[in-house]
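Participant: no sequence for this one, just the structure:
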């Protein structure tokens, strides 16, 4: 079985160095516009709970409907 391909190896390695999980780093590095948009998103603390919930839904975080805003931020950062 071969190792999954990473579209943007530099970004993947940078995310891993920052402590992102292999899965999250790969998911980000494999997005279609990987490496093109970075740095423009506001920090999760500035998002509404509904926005955090939708992001958690997009990345497949289980149990999100019962999470507080703080728990959603933690789950998104550590998923």
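Facilitator: Here it is on my side, so go on. Quick caveat: nothing in here was measured; it's all calculated off a predicted structure.

Participant: CA only for contacts and neighbour counts going forward, please
Facilitator: Fine.

Participant: any idea how far the residue positioned nearest the centre of the chain lies from residue 60?
Facilitator: Central residue of the chain (CA atoms, centre = their mean): residue 24, 5.4 Å from the mean position. From residue 24 across to residue 60, the span is 11 Å (CA to CA, to the nearest Å).

Participant: ok, now residue 41?
Facilitator: 20 Å.

Participant: if you count what's nearby, which of these two comes out ahead?
Facilitator: residue 60 (12 against 9; other CA atoms under 10 Å).

Participant: re the thing from before, grab the nearest non-local neighbour of the residue nearest to the centre of the chain.
Facilitator: Closest residue in space to residue 24, ignoring its immediate chain neighbours: residue 79 at 6.2 Å, by CA to CA, 6 or more residues apart in numbering.

Participant: Second structure for comparison follows:
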């Protein structure tokens, strides 16, 4: 359970719901904090990028590097897709 006085989590109820659904702590915090801002609407942004299957391995690797996926150097394309989706 998140401490309701934790200044890094802006919407504790959203954070907890996402964690209960299996989201990582990082992902839950990112979404909860984005929803807390009036100028951000994370649920309305999705679907604009092509699916990971359409990306090249080089593009997937660069994205994995950008977000800090461990073990990316040894991964095949399908493993990079799975790791990015589960991050």
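Facilitator: Arrived safely. Fair warning: this is a prediction, and the values are worked out from it, not measured in the lab.

Participant: Give me the aligned partner of residue 46 of structure 2 over in structure 1.
Facilitator: By TM-score structural alignment, residue 46 of structure 2 lines up with residue 38 in structure 1.

Participant: The helix or strand hosting residue 54 of structure 1 vs structure 2, average distance?
Facilitator: Take DSSP states H and E as the rule and residue 54 of structure 1 turns out to sit in helix 49-59. Its aligned residues in structure 2 lie a mean 0.5 Å from helix 49-59 of structure 1 after superposition (mean CA distance after the TM-score superposition for structure 1).

Participant: whereabouts in structure 2 does that helix align?
Facilitator: Helix 49-59 of structure 1 covers residues 57-67 of structure 2 once aligned (TM-score structural alignment).

Participant: Identify the residues contacting that stretch?
Facilitator: 52, 72-73, 76-77, 80-81, 83-84 (CA atoms under 8 Å, 6 or more residues apart in numbering).

Participant: which two in the residues you listed are spaced the farthest apart?
Facilitator: Taking CA to CA as the measure, the contacts of stretch 57-67 of structure 2 span a maximum distance of 17.3 Å, between 52 and 73.

Participant: Who has more neighbours out of those two?
Facilitator: Taking other CA under 10 Å, residue 52 of structure 2 and residue 73 do not tie; residue 52 has more neighbours (17 against 11).
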